[in-house]
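In: structure here, sequence nowhere to be found:
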């Protein structure tokens, strides 16, 4: 077993700053190469405090605020404009950054791109559903409408 400090949120494992024990292969082949975790050591405990304080500043403070943001995000679809071919296929894909920026431009409260989870890559014009984790207890299901530019 390998003891690691998560530097990014990993679904099903933990949030940034968490110290986790995972199997060696998972650490060596998935978490470490993608930069999602670093090796734990006594000196790295200082790094954990920095990661946790940065996470606290980005998080939504209360459950009520998270529910209010969820209601505003779910009330109307987020419209993302992207370059597309004649068949409706996009040149590239819609990213979490695109969705977060489009939501902010539409007047919704700012959301962190790292909290947006896209199930399947969005590579065509149409309506898609994405999950936004606003708080440990609150998630929003947001409709993303992709239109051709």
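Out: Right, received. Where do you want to start? Being a predicted model, the structure only gives us computed values, none of them experimental.

In: please make it C-alpha for all contacts and neighbour counts, starting now.
Out: Will do.

In: and stretch 84-95, what's buried?
Out: 84, 89, 90, 94 (16 or more other C-alpha atoms under 10 Å).

In: which one of those is nearest residue 19?
Out: Looking at those and their distance to residue 19, the nearest is residue 94, at 32.0 Å (C-alpha to C-alpha).

In: in addition, the following structure is provided for comparison:
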């Protein structure tokens, strides 16, 4: 029996996939647990429409991310840090502080987990911080660290 999976099934397949299973497995396992539906012409058509809609939404999200990348790369965020003698800094600037500064200065909600900063910033000056906006789009945010 051909079945369209509604949810991911561990040893069978991913959501939206059409698989061939035995009648008993479909009737006793997949249908009662709402893991799949029978592959009727109506359900197959619904699956095609759903995939087309998901593709359209994914394309719109990619375009929005590219537009936001262009906008973000023209901006800069300024963060202050305490500095002692000989230009030694006390502490460091983390992604959390950069995220808060971006919200305060630019009005952008940038998730600190999306910033790909290998190590916290420990020196004064300008640093380019990569921000992953989309799996295919990464922007560079200019962060200026100055003396408090």
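Out: Looks like it arrived, so ask away. Everything numeric in this text was worked out from a predicted model, so none of it was measured.

In: CSV for the buried residues of stretch 84-95 of structure 1, including distance to residue 67 of structure 1 and secondary structure?
Out: As requested, those are exported to CSV (distance: C-alpha to C-alpha, whole Å; DSSP: H, G, I helix; E, B strand; the rest coil):
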residue, distance to residue 67 of structure 1, secondary structure
84, 35, strand
89, 35, strand
90, 33, strand
94, 26, strand
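
In: of these, closest to residue 61 of structure 1?
Out: Nearest member of the buried residues of stretch 84-95 of structure 1 to residue 61 of structure 1, counting by C-alpha to C-alpha, is residue 94, at 28.6 Å.

In: so what's that closest one up against?
Out: Residues near residue 94 of structure 1 by C-alpha atoms under 8 Å, 6 or more residues apart in numbering: 80, 82, 121, 122, 123.

In: what are the buried residues along the longest helix seen in structure 2?
Out: Counting by DSSP state H, the longest helix found in structure 2 is helix 41-72. Within helix 41-72 of structure 2, the residues scored as buried using 16+ other C-alpha under 10 Å are 44, 47, 62, 65, 66, 69, 72.

In: what's the answer for stretch 127-137 of structure 1, then?
Out: Quick answer for stretch 127-137 of structure 1 (16+ other C-alpha under 10 Å): 128, 129, 130, 132, 133, 134, 135.

In: just stretch 99-112 of structure 2 next, same as before
Out: Buried positions in stretch 99-112 of structure 2, judged by neighbour count with 16+ other C-alpha under 10 Å: 99, 100, 101, 102, 110, 112.

In: residues contacting the fifth one?
Out: By C-alpha under 8 Å, 6+ apart, the residues touching residue 110 of structure 2 are 99, 102, 103.

In: assumed residue 120 of structure 1 was part of a strand.
Out: No - the assignment for residue 120 of structure 1 (DSSP: H, G, I helix; E, B strand; the rest coil) gives coil, which keeps it out of a strand.

In: and it, how far from residue 130 of structure 1?
Out: Separation of residue 120 of structure 1 from residue 130 of structure 1 (C-alpha to C-alpha, to the nearest Å): 9 Å.
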